[in-house]
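Q: got a sequence here, can you model it:
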Amino acid sequence: MKTRAFLRLICLGCVCGLMHAVGPTPVTAQEVEWRLDYGKARQEAEKKNRPLVIDVGTEHCHFCKQLDLRTFKDPAVVALLNDRCIPLKIDADQHPKLAEALRVEYYPTLVFATAEGKILGYQQGFIEAGALHERLTKLFFTSAVAGGGPNPSHDIEEAKRAMAVGDYPRALALLKPVAETAKDAAVQKQARQILQDLEQQAAGRCAEAKQLVESGKVPQAVETVTELVRVYPGTKAAREGGQLLVTLASRVVPHENARTQVARELLEQAREDYQRRQYLSCLDRC
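A: Sure, this is the predicted structure:
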């Protein structure tokens, strides 16, 4: 039973690790705070000076559901939509005229617009979380010309508050755009310093996991790495941790296969003992 539980832990860790090895991981308890009223969403966008991200789909659209189940579950995407956009969801079956006015002909379609409602672009069909995050990041700063854009200093303060309560995925999502594209050199430097500190924290957890592996404490190492890729998504250490999980899995599975083979051989011998009426030997092998 302990071996099976350990294998389940390995499998869970590998899923997280592989996701972070190739891109953002879609696991979070946080949800996108979708608005459902177009008029109110427009008013809120103008009041808060945030761009609009409009998800237009239908109830029976397969890839619309995939967006909800995968892309819109990613921690970085969720944080970006909730903290820096006004996310609006529209059912085209219920609001066909609105979908037509937005020039949407294919589902799902994401519509990107400024706070004033000027459409900046479209995304037709399914899109992975990493690609959407990159496009939204560019959207913020291109829309800054028309609508004033985000406030990098405010984002840094929001990131600090998120870190104070242990919400590192949100902090990372807020800090990375500032560190990459902020025009204020001092603000950009501050964001990069905080990101560097987070990278060092993540690297420390990764080093701890490697020490556990060297000490033969593989289950504890798996737990440490799984926590690493969950808490510090997108960091270099998280990607390295993902590769480490894959390596650990390759070590454990062959070992488990060998144990299974031994168990089968013992069971076969027990059957032979039973047929010979050698009951004590049969019980010993079982």
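Q: every contact and neighbour count from this point should use C-alpha atoms.
A: Fine.
Q: got the contact list for the closest residue to residue 109 other than its chain neighbours?
A: Leaving aside its sequence neighbours, residue 109 sits nearest to residue 124 (CA to CA, 6 or more residues apart in numbering; 4.4 Å). Going by CA atoms under 8 Å, 6 or more residues apart in numbering, residue 124 touches 106-110.
Q: same check, this time on residue 252
A: Counted by CA under 8 Å, 6+ apart, residue 252 has contacts residue 7.
Q: so it, which state does it fall into?
A: Three-state call for residue 252 (DSSP: H, G, I helix; E, B strand; the rest coil): helix.
Q: another for comparison:
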Amino acid sequence: MMFKNPWLIFLQASFFVLILRSPLTGFEHHQSPVNFLEYTQSVIQNNQSRQKPFFLLFSAEWCHWCKILETKTLKNERVYSFLNQNFINVFIDADIHTGVYLRYNAKGYPFTVFLNPDATVYFKYPGVLYAE
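A: Below is the predicted model of the structure:
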């Protein structure tokens, strides 16, 4: 058996190793200090009786900027303490819940929506919100 091109084999092997060593997910909300509820169709309705505003975070596994939001903002103690004390935090995987993403006229990732306690939209923001 003869190898066609040793450089090609080396490049393919290197690429394979890089893929295995790379994180394949974007924002890991399960490991976040923000207490996120996983989005379901009834999560907002079921939590309205708590009389707290909602923080909705739309993200996607492949999203680079979602990872930046996680490391630069959501892991900041002031931010996650404030969110956990004052909001009902809901994580929404935009690749799975595309209808919800479209319902809020979302543009880009990450996409943040703040809802009033009655679930009306208070504020929407495309992109990374920094702790400052």
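Q: about what we covered before: could you find the counterpart of the residue nearest to residue 109 of structure 1 in structure 2?
A: By TM-score structural alignment, residue 124 of structure 1 lines up with residue 126 in structure 2.
Q: try residue 83 of structure 1
A: Per TM-score structural alignment, residue 83 of structure 1 is aligned with residue 85.
Q: A helix includes its match, no?
A: Yes: using three-state DSSP, the assignment for residue 85 of structure 2 is a helix.
Q: show me what counts as buried in the helix or strand hosting residue 112 of structure 1.
A: If you go by DSSP states H and E, residue 112 of structure 1 is part of strand 109-113. Using 16 or more other CA atoms under 10 Å as the burial criterion, the residues of strand 109-113 of structure 1 that qualify are 109-113.
Q: do you know how far residue 58 of structure 1 is from residue 104 of structure 1?
A: 12 Å (CA to CA, to the nearest Å).
Q: now swap in residue 96 of structure 1 and tell me
A: 9 Å.
Q: those two - which one has more neighbours?
A: residue 104 (19 against 13; other CA atoms under 10 Å).
Q: alignment lookup: that one to structure 2.
A: Match for residue 104 of structure 1 (TM-score structural alignment): residue 106.
Q: wait, is that match part of a strand?
A: No: Residue 106 of structure 2 is assigned coil when assessed by three-state DSSP, not a strand.
Q: what's the distance between the nearest residue to it once chain neighbours are set aside and residue 92 of structure 2?
A: Leaving aside its chain neighbours, residue 106 of structure 2 sits nearest to residue 126 (7.2 Å; criterion: CA to CA, 6+ apart). For residue 126 of structure 2, the distance to residue 92 of structure 2 (CA to CA) stands at 14 Å.
Q: same thing with residue 7 of structure 2?
A: For residue 7 of structure 2, the distance to residue 92 of structure 2 - CA to CA - is 43 Å.
Q: which one of the two has more residues nearby?
A: Neighbour totals were compared for residue 7 of structure 2 and residue 92, and residue 92 leads with 24 against 10 (other CA under 10 Å).
Q: residues in contact with the helix or strand encompassing that one?
A: Assigned by DSSP H and E, residue 92 of structure 2 belongs to strand 88-93. The set of residues external to strand 88-93 of structure 2 that reach it, using CA under 8 Å, 6+ apart, is 29, 34-39, 47, 52-61, 83.
Q: just checking, which of the residues you listed belong to strands?
A: 36-38, 54-59 (DSSP state E).
Q: what is the nearest of the residues you listed to residue 20 of structure 2?
A: residue 59 (22.6 Å; CA to CA).
Q: who's in contact with the closest one?
A: 27, 66, 91-95, 109-111.
Q: do the same with residue 65 of structure 2
A: Contacts of residue 65 of structure 2 (CA under 8 Å, 6+ apart): 109-110, 127-128.
Q: hey, which helix is longest across structure 2?
A: helix 6-21 (DSSP state H).
Q: which part of structure 1 matches that helix?
A: Helix 6-21 of structure 2 maps onto no residues of structure 1, going by TM-score structural alignment.
Q: check which helices and strands that helix is in contact with.
A: On a contact count with 3 or more CA pairs under 8 Å, 6 or more residues apart in numbering; DSSP states H and E, helix 6-21 of structure 2 meets no helix or strand.
Q: next, the buried residues of that helix.
A: Of the residues in helix 6-21 of structure 2, none is buried (16+ other CA under 10 Å).
Q: tell me the angle of the following helix or strand past the strand holding residue 112 of structure 1 relative to strand 109-113?
A: Using DSSP H and E, the helix or strand that follows strand 109-113 of structure 1 in sequence is strand 119-124. Angle between the axes of strand 119-124 of structure 1 and strand 109-113 is 170 degrees (criterion: axes from the mean of the first three to the mean of the last three CA atoms, to 10 degrees).
Q: flag every buried residue along the following helix or strand past strand 119-124 of structure 1.
A: The helix or strand immediately downstream of strand 119-124 of structure 1 is helix 129-142, counting by DSSP H and E. For helix 129-142 of structure 1, a neighbour-count test (16+ other CA under 10 Å) marks 129-130, 132-133, 136-137, 139-141 as buried.
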